[in-house]
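1. Structure, please.
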Amino acid sequence: MTYHPRSEFMSVMMERGYLSDCTDYQGLDEALGNGPVTAYIGYDATAKSLHVGHLLNVMMLRWLQKCGHKPITLMGGGTTKVGDPSFRADERPLLTNAQIDENIAAMKRVFARYLAYGDGPTDALMLDNAEWLDGLNYLAFLRDIGRHFSVNRMLSFESVKSRLDRDQSLSFLEFNYMILQAYDFLELNRRHGCTLQMGGSDQWGNIVNGIDLTRRVIDTQVYGLTSPLLTTSDGRKMGKSAGGAMWLDPEMLSPYEFWQFWRNTTDADTGRFLKLYTELPVDECERLGALQGSEINEAKIILANAVTTLLHGSDAAEAAEATAREVFEKGGVGDDLPTVTVTGTELADGISIVQLIVRSGLAKSGKEAKRLIAENGARLDDTPLTDPGLIIDAGSQGGTIKLSAGRKRHALVKLGD
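-> This is a model prediction of the structure:
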């Protein structure tokens, strides 16, 4: 449908490409125009860090706050114990309470880069659904909440239907997930006046359930808004690369590698990513995205600098750009490259170049590293690497070598203690 929003937040969502669907465009737009709206997105604590695939929705919360509304980051301390089955082929591995708590603590550091938390009317809140889910009485929950859910309707949602159509098992534990997520929305409305849930378009069924439950139990109007599930122009899932997930925590992925991920954006994606992942004016994003030939590379550097500055700060972005220019334009080593250290003890026994390629993150396995060498994609100190049996030993101790996979991925190996 074509809808022309009046509120600033809905205008931003539509103009910059964040909006996939909304349960009530006009109703939400009017609510946003009548004062601060409290909105949430839920994040299950399945890993120690968010990754680039989460960044679109984090930016939505950031824009919500910039437009004068109140964001809630809801940590799934309770729902992580169940696991979201949406569009998964198998059941998620179950984590211990200690693992969940550790993951939540690590994720909080990333959110603090994008949102201002506090007690003010538009300050962000960080909540944990274990607060209300851990103490539920099962029979009372079935009687008071479960009776509002139709199994027939739950089976019709695409996230469940796709699993069953492939004859893949869906446990009763997982089947409860959508009820618990719906209950989250009800509780957030009761406790914090939250009237909007946002999420990726794969969460549409869960969001609609929460809206329906809130209406049935406390007769309150709430809304849902979803973002598109992004793939890159070459068909890859956003946030994935040859080296694995693009983590947002600097302890899991260096600022340089994060910067380089954005610098390697395809020409066709540059303008779109500038709109979604930076705060540059839309006209400027479109101008940069329309550049041709070698000029588009400068647009990609602007993208990489802007996204890296938001997450890691301007100093990290400037250091990453300086390293990239040194490595790619001047043939230098670059002090900010990902670095691994090989101890003197290891060198005494000798360590294979294949192991070093894997340890530096340039390949996931020895098999992949050997294939990289066989296909002439690996280099040692900018010289093509042809011998997969090469051993680095004590004779090399005290130096630093540079390993490369292709033209754009590099790492340093420091030899000796």
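2. Every contact and neighbour count from this point should use C-alpha atoms.
-> OK.
3. Look at Ala411 and give its secondary structure.
-> strand (DSSP: H, G, I helix; E, B strand; the rest coil).
4. what sits against it?
-> Residues in contact with Ala411, defined by Cα atoms under 8 Å, 6 or more residues apart in numbering, are 337-340, 360-362, 402-404.
5. The residues you listed in strands, which ones?
-> Members of the contacts of Ala411 lying in strands (criterion: DSSP state E): 339-340, 402-404.
6. want to try JSON lines for the residues you listed, with distance to Ala182 as columns?
-> As requested, the ones in strands among the contacts of Ala411 are arranged in JSON lines below (distance: Cα to Cα, whole Å):
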{"residue": "Thr339", "distance to Ala182": "45"}
{"residue": "Val340", "distance to Ala182": "45"}
{"residue": "Lys402", "distance to Ala182": "51"}
{"residue": "Leu403", "distance to Ala182": "49"}
{"residue": "Ser404", "distance to Ala182": "48"}
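7. Please generate a structure for the following sequence too, so the two can be compared:
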Amino acid sequence: MTDIVDELRWRGLIAVSTDEDALRKAFADGPVTVYVGFDPTAASLHVGSLVQILTIRRLQQAGHRPLALVGGATGLIGDPKPTAERTLNAPGVVAGWVEQIRGQIEPFLSFEGPNAATMVNNLDWTSGLSAIEFLRDIGKYFRVNKMVSKEAVARRLNSEHGISYTEFSYQILQGMDFLELYRRYGCTMQTGGSDQWGNLTAGIDLIHRVEAAQVHALATPLITKADGTKFGKTEGGTVWLDPELTTPYAFYQFWLNVDDRDVSKFLRIFSFKTREEIEELERLTEERPQARAAQRALAEELTNLVHGADQTAAVIAASKALFGQGELTDLDGSTLAAALSELPYAQLSTLAPVVDLLTETGLVASKSAARRTIKEGGAYLNNAKVTSEDAVPTDSDLLHGRWLVLRRGKKNLAAIEVVPG
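-> Next up is the predicted model:
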């Protein structure tokens, strides 16, 4: 493999780091033990979290040893938000989220071999720590004037909400994490998002003061989209890694719908394809953007990474079948329901003529337009062309006893769910 720093830089994964020459030497002399932290502030991680998960995976593949920290302690506090105070979640809730998030991270790492990964929880070294010990042994090394200069803290201090001592102390806790991992595992590097740079450097400073040792930090850039909308958000909300919160189909569609202006950047950040493979996909995007080859490659790889090969195959089959390139009857009920939930949708208690269904779902503006669409051969029910303006579906047409798929032309889709009253 090429130098890992060069690889990360080519992929656009280095926003800022400590001394790059020292970082290169540390990697060359390695293996380096490196950690990344995730706070359980929700029941699941989201696609933005993949930046850190996949970065630490790359470092492990380059021969270094990852520590993945799920913050059972810091999750009880919460990193300061730019706008207002976080809601403190109950300890039992946070403990449950720790286990869920741990389960989401583990499949990305290898826990065997000389550079086996380790999962850690900062509650292990904070739960028995008294307030006096914390203030005497850790707090004395932090200078308030430096703490208030951190961007997130400064922004809150200048807002109408201010900041509580609880959230103000977060950077001390994260700094203590780095010190503990240095002592327990010989960890000499931390990664995180660039918005975490102040917290990353807090740990570096603490280790330098307490242990007189040089350690490193590397921050990845915040992911932005060319259209100005927030990465990881759709009209339906956040794109989660948990399949119960974001279905594998919706997850696949998120990547499939990536803007041409963003797909090259996202391939480099999220994909494990080689430079040559990515450059070829970039060429195809430039020459034949309508084929969406890069988006398909990205969607398939990421869905496979997060949800597995079986789910990926199912959602690809569903995606094709909706547009007449496969059998809708071959799709299992959960995959079909997930796919149809992304479409314009109407729920009825009884079956109705196709003309009414086309109008009800908004595929056409009126019944006369629906009849015209049928007459011109542009209306489809479950991928079968509708030939009669008086056509009425029967119970045998219902997919899994409840669904109908309508299509106008090649690309305009809608779904009907029949739920007897």
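8. Can you give me the TM-score here?
-> The TM-score (TM-score structural alignment, normalised by the length of structure 1) is 0.81; 370 aligned residues with a Cα RMSD of 2.9 Å.
9. coming back round to it: kindly reformat the contacts of Ala411 of structure 1 as JSON lines and extend each row with neighbour count and distance to Lys66 of structure 1.
-> Putting the contacts of Ala411 of structure 1 into JSON lines (neighbours: other Cα atoms under 10 Å; distance: Cα to Cα, whole Å) gives the following:
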{"residue": "Leu337", "neighbour count": "21", "distance to Lys66 of structure 1": "34"}
{"residue": "Pro338", "neighbour count": "18", "distance to Lys66 of structure 1": "34"}
{"residue": "Thr339", "neighbour count": "18", "distance to Lys66 of structure 1": "37"}
{"residue": "Val340", "neighbour count": "16", "distance to Lys66 of structure 1": "40"}
{"residue": "Ser360", "neighbour count": "19", "distance to Lys66 of structure 1": "39"}
{"residue": "Gly361", "neighbour count": "19", "distance to Lys66 of structure 1": "37"}
{"residue": "Leu362", "neighbour count": "23", "distance to Lys66 of structure 1": "38"}
{"residue": "Lys402", "neighbour count": "19", "distance to Lys66 of structure 1": "43"}
{"residue": "Leu403", "neighbour count": "25", "distance to Lys66 of structure 1": "43"}
{"residue": "Ser404", "neighbour count": "22", "distance to Lys66 of structure 1": "41"}
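10. which one of the residues you listed sits closest to Gly53 of structure 1?
-> Gly361 (19.8 Å; Cα to Cα).
11. The closest one: what's its closest spatial neighbour, skipping adjacent residues?
-> With Cα to Cα, 6 or more residues apart in numbering as the criterion, Gly361 of structure 1 has its nearest non-adjacent residue at 6.4 Å, and that residue is Gly243.
12. Around the equivalent of that neighbour over in structure 2, count how many other residues there are.
-> With TM-score structural alignment as the criterion, the equivalent of Gly243 of structure 1 in structure 2 is Gly236. Using other Cα atoms under 10 Å, Gly236 of structure 2 has 9 other residues around it.
13. Looks like Gly83 of structure 1 contacts Arg92 (just checking).
-> Yes: in this structure, Gly83 of structure 1 is within contact of Arg92 by Cα atoms under 8 Å, at 5.8 Å.
14. So the two - more neighbours on which side?
-> Set side by side, Gly83 of structure 1 and Arg92 show more neighbours around Gly83, with 23 against 15, by other Cα under 10 Å.
15. List the contacts of the more buried one.
-> Going by Cα under 8 Å, 6+ apart, Gly83 of structure 1 touches 44, 91-94, 174, 177.
16. Now which residue in structure 2 aligns to it?
-> That one, Gly83 of structure 1, aligns with Gly78 by TM-score structural alignment.
17. how close does that match sit to Glu160 of structure 2?
-> Per Cα to Cα, to the nearest Å, Gly78 of structure 2 is found 19 Å from Glu160 of structure 2.
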